[in-house]
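> this one's structure only:
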């Protein structure tokens, strides 16, 4: 097993060298090259190597310049240090360590190694200095190199903290922008129905005597439908805000999935009949899941309601609610024969940022907020939700939940539920 040498601009995995990049390894401010050059000068060593754990490349400094090395992932020097930070000739494992390094193609007469440890005493890598000289390294020189290595670690920690804070700031800024846009949509959707509510209620209040029963009934129907859809929007918005704020209590139990499917069927079948759609429930009686029953009821009801909303009302429409056992999981499918979606709609369907809802087959209105809640609730229950669809042919939502386990509390059945290279000699083997 030999180390392999390559030019830095040949390194195609630099993105995985997170600590090296923090030290500017690919820039003019190359702290690694500067540190290795300084350490070699202090100890009068010809060559030096710095290696960070879990990075694909290590860094080699010699009078010929600064290079990148590729080494097998099996190379591990931690065990040789035995808890010490310096591995020199006085160390109990020095000879074993030296022999092992020789097998990697690092030929030397003397070698010294430093374990790079953070303030929390976690090892992040090692530094090796070596050559063919025989004079021992001086203690005060070793101490100076060790102290300089500690300053390098401090730089890494500071830059790592800065990078993390910067990422968090950018994520929060993007989230705030997304939420602002989201609430702009919600505000618009709340304002619009009130124009109709105020207008038609004014007609009833001031012009009732000029209206016949048919006109009154039409206005009453409009007011009821608009008030109901606005209420549903407010309820969904409140639930979403509570979920985002962590105010929902996740209380999983074992229960028969049919307890949920029957509730949803009983609640929504009247709507299905009204829209001339066949609602088909096919959930085996013995199918059990481990989840929060209230959240799952909300998810299934929302998905079935959406399926009914976008299914044709010409008598050919069908909505299926079925479930199957799949090893340690339960798969729930809500399928419709409705309008379907295009690829862009599929990609954005669980995105709460900026979404305009589409009208259903009977003119139903919505904001798509219910699907955001579905995704949130499924995630809280350690499940997965996905969607497949084709325009004009319908949509299938798939929800995967953990199957019930006998070790968890079960709900009583009768209870009603609400919703290398040779470095010193030999040839250099390039990649």
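Thanks, I have the structure now. All values derive from a computational prediction rather than experimental measurement. Numbers count the residues shown, from 1 in each chain.

> make it CA atoms for all contacts and neighbour counts henceforth
Will do.

> Which stretches in the stretch 251-400 of the chain count as helices?
257-274, 293-309, 343-348, 369-380 (DSSP state H, counting those that start in this stretch).

> Show residues contacting the shortest one.
Right, helix 343-348. For helix 343-348, the external contacting residues (CA atoms under 8 Å, 6 or more residues apart in numbering) are 355, 387, 388, 389.

> okay, now the one to match up with it:
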């Protein structure tokens, strides 16, 4: 096997002799030379030789100074270094050299066979070191990959558990209600009056709306978790998208005679994820409608900061109990606080909002006083 070798000595005859020995050993793929440590240092950074053979006593920068400088660079610190000296042959000097990181030490004049044996042994040891280092790097990379796969598997298992939990509890419950109503409709012994029919039809519509909203939230969230929310940003009119969301609640707000005020400046366009923004506003508005008393007030405001938009949805509803407030935005928990019209909540929507907002680099917070209302505030970055 041939190597790239750097020979450093201020005596040209020494360089010539060492080069001849290396060629005789059939090691010299490329043999470079330098008259002192300063030139050798620059050359080593450039060519990264497989081994350096250096004299100690040289002008400008001696062999020991060269060795210490090489150890300071990540590119050259692992190059095997053999010190060759006719002067620094005492035990103290040799110890100083080995402490600095020299791989071997030869005294001038050296025996030809000894020289060949020392150089061969150093190269073999270096080859073994590099092989071990390569294996260790591969093992470290494999360990990192396995760790990432393990974390991804944990994430998928958690997603699976959440989906199954939601389906088993939150989807089955309204479906069971619908099944009971259908059985009532099929009961020949019980003829429904027009008033009862209207009442039960309203319940069916409410339960179907609940299932649809829940499934929409669940599917959007699951997609975001699995796909890591690919960048789908576009120019978004915040006022317009808020108006679109408000139209979805028209029937419910009329029924409760709520006053909704969209105070966002019209025609203000930001570069953001429209689906994510719509999803968050829809869930927070649904929360406000659910917990606001008849003829209550809900206001939506936006403040445009330097590189983000701050949106708040405020209501004068029933507010939240302290224990409910403490559990918001945590891993999915069932919200036992019913709405002002008996609506049941799961707390899922708020958890999903938090996940999506944080994925976009934003944040969400809430202010609430029991009996006085709540205000949800979220901030998301955007590019105009």
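Structure received. Small disclaimer: the values here were computed from a predicted structure and weren't measured.

> care to give me the TM-score?
After superposition, the two chains reach a TM-score of 0.64 (TM-score structural alignment, normalised by the length of the second structure), with 307 aligned residues with a CA RMSD of 4.2 Å.

> Identify, out of the helices of the stretch 251-400 of the first structure, the most deeply packed stretch.
Highest mean neighbour count among the helices of the stretch 251-400 of the first structure (mean count of other CA atoms under 10 Å): helix 293-309, with a mean of 22.

> Who wins on neighbours among the contacts of helix 343-348 of the first structure?
Each of the contacts of helix 343-348 of the first structure was scored for neighbours by other CA atoms under 10 Å, and residue 389 scores highest at 21 neighbours.

> Which residue, other than its chain neighbours, is closest to that residue?
Residue nearest to residue 389 of the first structure in three dimensions, not counting chain neighbours: residue 395, with 4.3 Å by CA to CA, 6 or more residues apart in numbering.

> How many residues are close by that neighbour?
For residue 395 of the first structure, the count of nearby residues is 24 (other CA under 10 Å).

> which residues of the second structure fall in strands?
Secondary structure of the second structure (DSSP state E): strands at 3-8, 28-34, 51-55, 81-85, 104-107, 233-237, 259-262, 269-273, 297-304, 308-315, 363-369, 373-381.

> by how many degrees do the longest helix along the second structure and helix 348-359 diverge?
Secondary structure of the second structure per DSSP state H: the longest helix is helix 112-166. Taking axes from the mean of the first three to the mean of the last three CA atoms, to 10 degrees, one finds helix 112-166 of the second structure and helix 348-359 inclined to each other by 150 degrees.

> Tell me the helices and strands packed up against helix 112-166 of the second structure.
If contacts are counted by 3 or more CA pairs under 8 Å, 6 or more residues apart in numbering; DSSP states H and E, helix 112-166 of the second structure sits against helix 12-24, strand 104-107, helix 194-227.

> before we move on, back to that, would you turn the contacts of helix 343-348 of the first structure into TSV with distance to residue 168 of the first structure?
Listed next are the contacts of helix 343-348 of the first structure as TSV, based on distance: CA to CA, whole Å:
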residue	distance to residue 168 of the first structure
355	25
387	30
388	33
389	35
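
> picking up where we left off before, return the most buried member of the helices and strands packed on helix 112-166 of the second structure.
Comparing those by mean neighbour count (mean count of other CA under 10 Å), strand 104-107 comes out on top with a mean of 18.

> Check which helices and strands it is in contact with.
Contacts defined by 3+ CA pairs under 8 Å, 6+ apart place strand 104-107 of the second structure against strand 81-85, helix 112-166.

> How about stretch 300-314 of the second structure, which residues are buried there?
By 16 or more other CA atoms under 10 Å, the buried positions in stretch 300-314 of the second structure come out as 300, 301, 302, 308, 309, 310, 311, 312, 313, 314.

> residues near the residue lying closest to residue 225 of the second structure once chain neighbours are set aside, how many?
Of all residues not flanking residue 225 of the second structure in the chain, residue 159 sits nearest, at 7.8 Å (CA to CA, 6+ apart). Look at residue 159 of the second structure: counted by other CA under 10 Å, it has 16 neighbours.

> Need the counterpart of residue 159 of the second structure in the first structure.
Under the alignment by TM-score structural alignment, residue 159 of the second structure pairs with residue 179 in the first structure.

> Any chance of CSV for the helices of the stretch 251-400 of the first structure, columns distance to residue 241 of the first structure?
Supplementary listing: those in CSV, determined by distance: least, CA to CA, whole Å:
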stretch, distance to residue 241 of the first structure
helix 257-274, 24
helix 293-309, 15
helix 343-348, 20
helix 369-380, 9
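
> For residue 35 of the first structure, find the nearest of the ones you listed.
Within these, the stretch nearest residue 35 of the first structure is helix 369-380; the backing value is 46.7 Å (CA to CA).

> if we take the contacts of helix 343-348 of the first structure, which one ends up nearest to residue 295 of the first structure?
The closest of the contacts of helix 343-348 of the first structure, once distances to residue 295 of the first structure are taken by CA to CA, is residue 387, at 18.9 Å.

> Next, work out how far apart the closest residue to residue 319 of the first structure other than its chain neighbours and residue 355 of the first structure are.
The shortest distance from residue 319 of the first structure to any non-neighbouring residue, by CA to CA, 6+ apart, is to residue 336 (4.4 Å). Distance, residue 336 of the first structure to residue 355 of the first structure, by CA to CA, to the nearest Å: 22 Å.

> And for residue 89 of the first structure?
From residue 89 of the first structure across to residue 355 of the first structure, the span is 67 Å (CA to CA).

> Quick test: name the residue nearest the centre of the first structure.
residue 379 (11.1 Å; CA atoms, centre = their mean).

> what residues are up against the residue nearest to residue 330 of the second structure when sequence neighbours are not counted?
Excluding the flanking residues, the one nearest residue 330 of the second structure by CA to CA, 6+ apart is residue 351, at 6.6 Å. Contacts of residue 351 of the second structure were listed using CA under 8 Å, 6+ apart, and they are 328, 329, 330, 331, 332.

> out of those, who's nearest residue 131 of the second structure?
Using CA to CA, the contacts of residue 351 of the second structure come closest to residue 131 of the second structure at residue 331, 46.7 Å.

> Out of the helices and strands packed on strand 104-107 of the second structure, which one sits most buried?
Using mean count of other CA under 10 Å, strand 81-85 ranks as the most buried of those, with a mean of 23.

> hmm, back to that, export the helices and strands packed on helix 112-166 of the second structure to TSV and tack on distance to residue 283 of the second structure?
Output for these, formatted as TSV (distance: least, CA to CA, whole Å):
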stretch	distance to residue 283 of the second structure
helix 12-24	77
strand 104-107	72
helix 194-227	9
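
> nearest to residue 116 of the second structure, of the ones you listed?
Minimum separation from residue 116 of the second structure across those (CA to CA) falls at helix 12-24, 7.6 Å.

> Tell me the counterpart of residue 124 of the first structure in the second structure.
If you follow residue 124 of the first structure across to the second structure using TM-score structural alignment, you land on a gap.
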